[in-house]
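Student: below are the sequence and a predicted model for it; my questions follow.
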Amino acid sequence: MQEIERKFLVKNFNFKTEAFSKTRITQGFLNTHPERTVRVRIKGEQGFLTIKGKSNQSGTTRFEWEKEIPLAEAEQLIALCEEGVIGKTRYEVKQDKHTYEIDEFYGENEGLIIAEIELQDEDEAFLKPDWLGEEVTGLVKYYNSQLSKHPYKTWK
């Protein structure tokens, strides 16, 4: 259950014309301890509970456990989350054998767009589309758990 991913800022909106799916996401955190986070997510009409462990030194790899839960339960758990529930739209873009997940944030994180790509190993090669910007893998301030506490609009 190891997740290997890299994160990038997005330079422009060109990814939207390449997207094969678009889903509204609401998520909150029941726990944002540095050693583990417990996230509740509503993705479209589905609910999920996710536990993530601490990232490795490069920030690319960490334990992730996720389970689908009934939507009604996810809605109840969102109400219990720490302050700073996040709203975003996720676009999925296929590039060769990989799929980028691009999150366009709303509310207190409006203006921030992050692309993530999951890999089989840390050194795996992948295509970098022209809309992909600076890599932010491992920069804690770009973790959703941190964006819930320190939103993008408050950065200087």
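Tutor: That came through fine.
Student: going forward, measure contacts and count neighbours with C-alpha atoms only.
Tutor: Will do.
Student: hang on, K22 packs against E101?
Tutor: No. With contacts counted by CA atoms under 8 Å, K22 stays clear of E101, the gap being 9.7 Å.
Student: what's the helix or strand for A74?
Tutor: helix 71-78 (DSSP states H and E).
Student: from the contact counts, what lies against that helix?
Tutor: Secondary-structure packing of helix 71-78 (3 or more CA pairs under 8 Å, 6 or more residues apart in numbering; DSSP states H and E): strand 21-31, strand 36-43, strand 46-53.
Student: another structure for you, compare them:
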Amino acid sequence: MIEIERKFLVTSDQFKKEAFSQNRIKQGYLSAVPERTVRVRIKGNKAYITIKGSSNESGMSRFEWEKEIPVDEAEKLLLLCEKGIIDKTRFEVKVGSHTYEVDEFYGENQGLIMAEIELGSETEVFEKPHWLGTEVTNDKRYYNSYLSISPFGTWQ
């Protein structure tokens, strides 16, 4: 399956008042190689293993495969992951006909708040809320796999 998404920095915490859902997420990478990331994620009371391929030239589209796995197995797999476990809360916010996933990061990525929107095509028009800031879709530093290796808090 091809995933098409765009990423933006967030300029205020107003999205929290608009969120209809929030979940704590803990995730790690068995492989953070850009051509094939393998992620283990615990989100609330569910867990997943996800494989993603390289992004296309625009940075918006890439192959993604995901399967739900038992939480106890995910906890064991997290122990095998590369350095840098990602810890964040994901807020889901409905804006127009789309849902933004807004991640507030903790630990070494404290201070980073980023929103993602999944689209049906790279040219799909979507509504931008007032709290949406600079687009970082094609900036690989904002991939979670990169943040696990080079946390936001260490950037100059």
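Tutor: Great, that's in hand. All values reported here derive from a predicted model rather than from experimental measurement.
Student: pull out the buried positions in the helix holding A74 of structure 1.
Tutor: L71, A74, E75, L77, I78 (16 or more other CA atoms under 10 Å).
Student: okay, strands next: where are they in structure 2?
Tutor: 2-10, 19-31, 36-43, 46-53, 61-69, 86-95, 98-105, 113-118, 132-135 (DSSP state E).
Student: please identify the buried residues of the first one?
Tutor: What that stands for is strand 2-10 of structure 2. Buried, per 16+ other CA under 10 Å, within strand 2-10 of structure 2: E3, I4, E5, R6, K7, F8, L9, V10.
Student: for A47 of structure 2, state which of the residues you listed is nearest.
Tutor: E3 (19.3 Å; CA to CA).
Student: returning to what we had before: export the buried residues of helix 71-78 of structure 1 to TSV and tack on distance to I86 of structure 1?
Tutor: Below are the buried residues of helix 71-78 of structure 1 laid out as TSV (distance: CA to CA, whole Å):
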residue	distance to I86 of structure 1
L71	17
A74	14
E75	13
L77	14
I78	10
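Student: just give me the closest of the residues you listed to V140 of structure 1.
Tutor: Among the buried residues of helix 71-78 of structure 1, and counting by CA to CA, the member closest to V140 of structure 1 is I78, at 22.6 Å.
Student: so the closest one sits right up against F48, yeah?
Tutor: No. Using CA under 8 Å, I78 of structure 1 makes no contact with F48, being 10.6 Å away.
Student: which ones are touching F15 of structure 1?
Tutor: V93, W131 (CA atoms under 8 Å, 6 or more residues apart in numbering).
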